[in-house]
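[1] Sequence below, structure please.
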Amino acid sequence: MSEFLANMYPWTKSLHIIAVLTWMAGLFYLPRIFVYHTEKVTPGHETDALFQVMEMKLYRYIMNPSIIAVWVFGLALVLTPNVVYWDSIWPYTKGACVIAMTWFHMWLGARRKDFIAGRNTRTGRTFRMMNEVPTLLMLVIVFSVVVKF
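    I've put the predicted structure just below:
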C-alpha cells in the first residue's frame, strides 16, 4: 500500500490542491452571499428563494464534494511515506486548522438552514467578520506546510 501511495504522490498532491482551491472558493464566497442575503433581501420574497437556491447549489454541489476530496486526498498524503514528519510542529498546526476549517464549513451549513427556516438572527456584520476565518486558517496552513516549522 505504501509503495502505491508513494507512486501516486504527485497525483494525490495535485488532486488535494485542486480540492482545496475549490473548497476555499466556497468558504470565501458563501459568507459573502449571506451578507447580501441578510442585508438586501426580505424573508419570503422571491429574491429570498433565489438566494436560497444559490446558497444550496454552492454548498451542496461545490463545497461538499470539495471537502470530501480534501479529506480523502489529505489523508492519503498523510499515509504516504516520507511526506509527514511527526516530530515537527507543522502537521499538528495544519491538522488543527483543517479541523477548524471543517467546523466553519459545518457552521455555514447550519446558517444556510437558518435562512431556509426563516430564522436567521445573524447580521451582515457577523457574516463579514466570519468571512475572515478561512483566510486566517489558510495563512496558518500554508505557512505550516511550506515553512515546515
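
[2] drop to CA atoms for contacts and neighbour counts, all remaining ones
    Fine.

[3] Please name the nearest non-neighbouring residue to Leu58.
    Using CA to CA, 6 or more residues apart in numbering and skipping the chain neighbours, the partner closest in space to Leu58 is Gly26 (6.6 Å).

[4] pretty sure that neighbour contacts Asn64?
    No: Gly26 is beyond contact range of Asn64, at 9.4 Å (criterion: CA atoms under 8 Å).

[5] before we move on, the earlier item: in three-state terms, label the residue nearest to Leu58 for me.
    Three-state call for Gly26 (DSSP: H, G, I helix; E, B strand; the rest coil): helix.

[6] Tally up the residues packed near it, please.
    The number of residues packed near Gly26 is 20, by other CA atoms under 10 Å.

[7] Do you have the helices of this protein handy? List them.
    Remark: helices assigned in the chain by DSSP state H are 2-40, 46-57, 64-79, 90-117, 124-130, 133-147.

[8] Give the buried residues for the shortest one.
    Okay, so that is helix 124-130. Within helix 124-130, the residues scored as buried using 16 or more other CA atoms under 10 Å are Gly124, Phe127, Met130.

[9] Pipe the residues you listed into TSV and attach distance to Ala6 per row.
    Shown next, in TSV, are these (distance: CA to CA, whole Å):
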residue	distance to Ala6
Gly124	46
Phe127	41
Met130	38
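
[10] Arg112: which of the residues you listed is nearest?
    Nearest to Arg112 among the buried residues of helix 124-130: Phe127, at 11.8 Å, using CA to CA.

[11] That closest one contacts Leu30, doesn't it?
    No: counting by CA under 8 Å, Phe127 does not reach Leu30; the two are 9.3 Å apart.

[12] To check against the first, give me the structure of this:
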Amino acid sequence: MSDMLSLAYPWIKAIHIMAVISWMAGLFYLPRLFVYHAERTKTGDATDATFQIMEVKLLRAIMLPSMITTWLFGLALVLTPGIVDWTQVWPWSKAAAVLGMTWFHHWLGVRRKNFVRGENVLSGRQFRLMNEVPTLLMVVIVFSVVVKF
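    Next comes the predicted model:
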C-alpha cells in the first residue's frame, strides 16, 4: 500500500490542492451570502427563498464534496511514507487548523438551517466577522506546510 501511495503522491497532492481550493472558496463565499441574507431579506419573502437555494447548493454540491475530498486525499498524503514527521510542530498545527476549518464548515451548516427555520439571530456584521475565520486558519495551514514552523 505504501508503495502505491508513494507512486501516486504527485496525483494525490494535486487532487488534495484542488479540493482545498474548492472548499476554501465555499468557506469564504457562504458567510458572505449569509451577510446579505441577514441584511436584505425578511423570512419567507422571495429573496429569502433565493438565498436559501444558493446556500444549500453551495454547501451540498460544492463545499461538502470538497471537504470530503480534502480529508481523504489529505489522509492519503499523511499515510505516504516520508511525507510527515510527527516529531515536528507543523503537522500538529496544520491538523489543529484543519479541524478548526471542519468545525467552521459545520457551524455554517447550522447557520443555514437557522435561516431555513426563520431563526437566524446573527447580524450581517457578525457574519462579516466570522468570515475572517477561514482566512486565519488558512494562514496557519499554509505557514505550517510551507515554512514548517
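
[13] equivalent range in the first structure for stretch 117-129 of the second structure?
    The aligned range for stretch 117-129 of the second structure in the first structure is 117-129, by TM-score structural alignment.

[14] Now do the matching stretch: distance from first to last residue.
    Stretch 117-129 of the first structure has an end-to-end distance of 23 Å (CA to CA, to the nearest Å).

[15] Neighbours of the counterpart of Ala19 of the second structure in the first structure, how many?
    Aligned counterpart of Ala19 of the second structure in the first structure: Ala19 (TM-score structural alignment). Using other CA under 10 Å, Ala19 of the first structure has 24 other residues around it.

[16] got it, and Gly118 of the first structure?
    13.

[17] pretty sure it contacts Pro43?
    Yes: between Gly118 of the first structure and Pro43 there is a contact under CA under 8 Å: 6.4 Å.

[18] contacting residues around the residue lying closest to Val116 of the second structure once chain neighbours are set aside?
    Using CA to CA, 6+ apart and skipping residues adjacent in sequence, the residue nearest Val116 of the second structure is Gln52, 6.8 Å away. Gln52 of the second structure sits next to Arg112, Phe115, Val116 when contact means CA atoms under 8 Å, 6 or more residues apart in numbering.

[19] next one: Val70 of the first structure
    Applying CA under 8 Å, 6+ apart to Val70 of the first structure gives the contacts His16, Ile17, Ala19, Val20, Trp23.

[20] residues in contact with the last one?
    So the one you mean is Trp23 of the first structure. Shown in contact with Trp23 of the first structure (CA under 8 Å, 6+ apart): Ile62, Met63, Asn64, Ser66, Ile67, Val70.

[21] just the second one next, same as before
    Contact partners of Ile17 of the first structure, counting by CA under 8 Å, 6+ apart, are Val70.

[22] Val146 of the first structure versus that one, what's the distance?
    Note on Ile17 of the first structure: its distance to Val146 of the first structure, by CA to CA, is 13 Å.

[23] do the same with the first one
    Between His16 of the first structure and Val146 of the first structure the computed distance is 15 Å (CA to CA).

[24] So the two - more neighbours on which side?
    His16 (21 against 9).

[25] For the spatially closest residue to Phe51 of the second structure that is not a sequence neighbour, give me its contacts.
    The shortest distance from Phe51 of the second structure to any non-neighbouring residue, by CA to CA, 6+ apart, is to His37 (6.3 Å). Neighbouring residues of His37 of the second structure by CA under 8 Å, 6+ apart: Asp48, Phe51, Gly124.

[26] Kindly recompute the last result at 10 Å.
    31, 43, 47-52, 55, 115, 120, 123-124 (CA atoms under 10 Å, 6 or more residues apart in numbering).

[27] any chance of these in CSV, with distance to Lys94 of the second structure too?
    Below are the contacts of His37 of the second structure laid out as CSV (distance: CA to CA, whole Å):
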residue, distance to Lys94 of the second structure
Pro31, 23
Thr43, 39
Thr47, 39
Asp48, 37
Ala49, 37
Thr50, 36
Phe51, 33
Gln52, 32
Glu55, 28
Phe115, 32
Asn120, 32
Ser123, 31
Gly124, 30
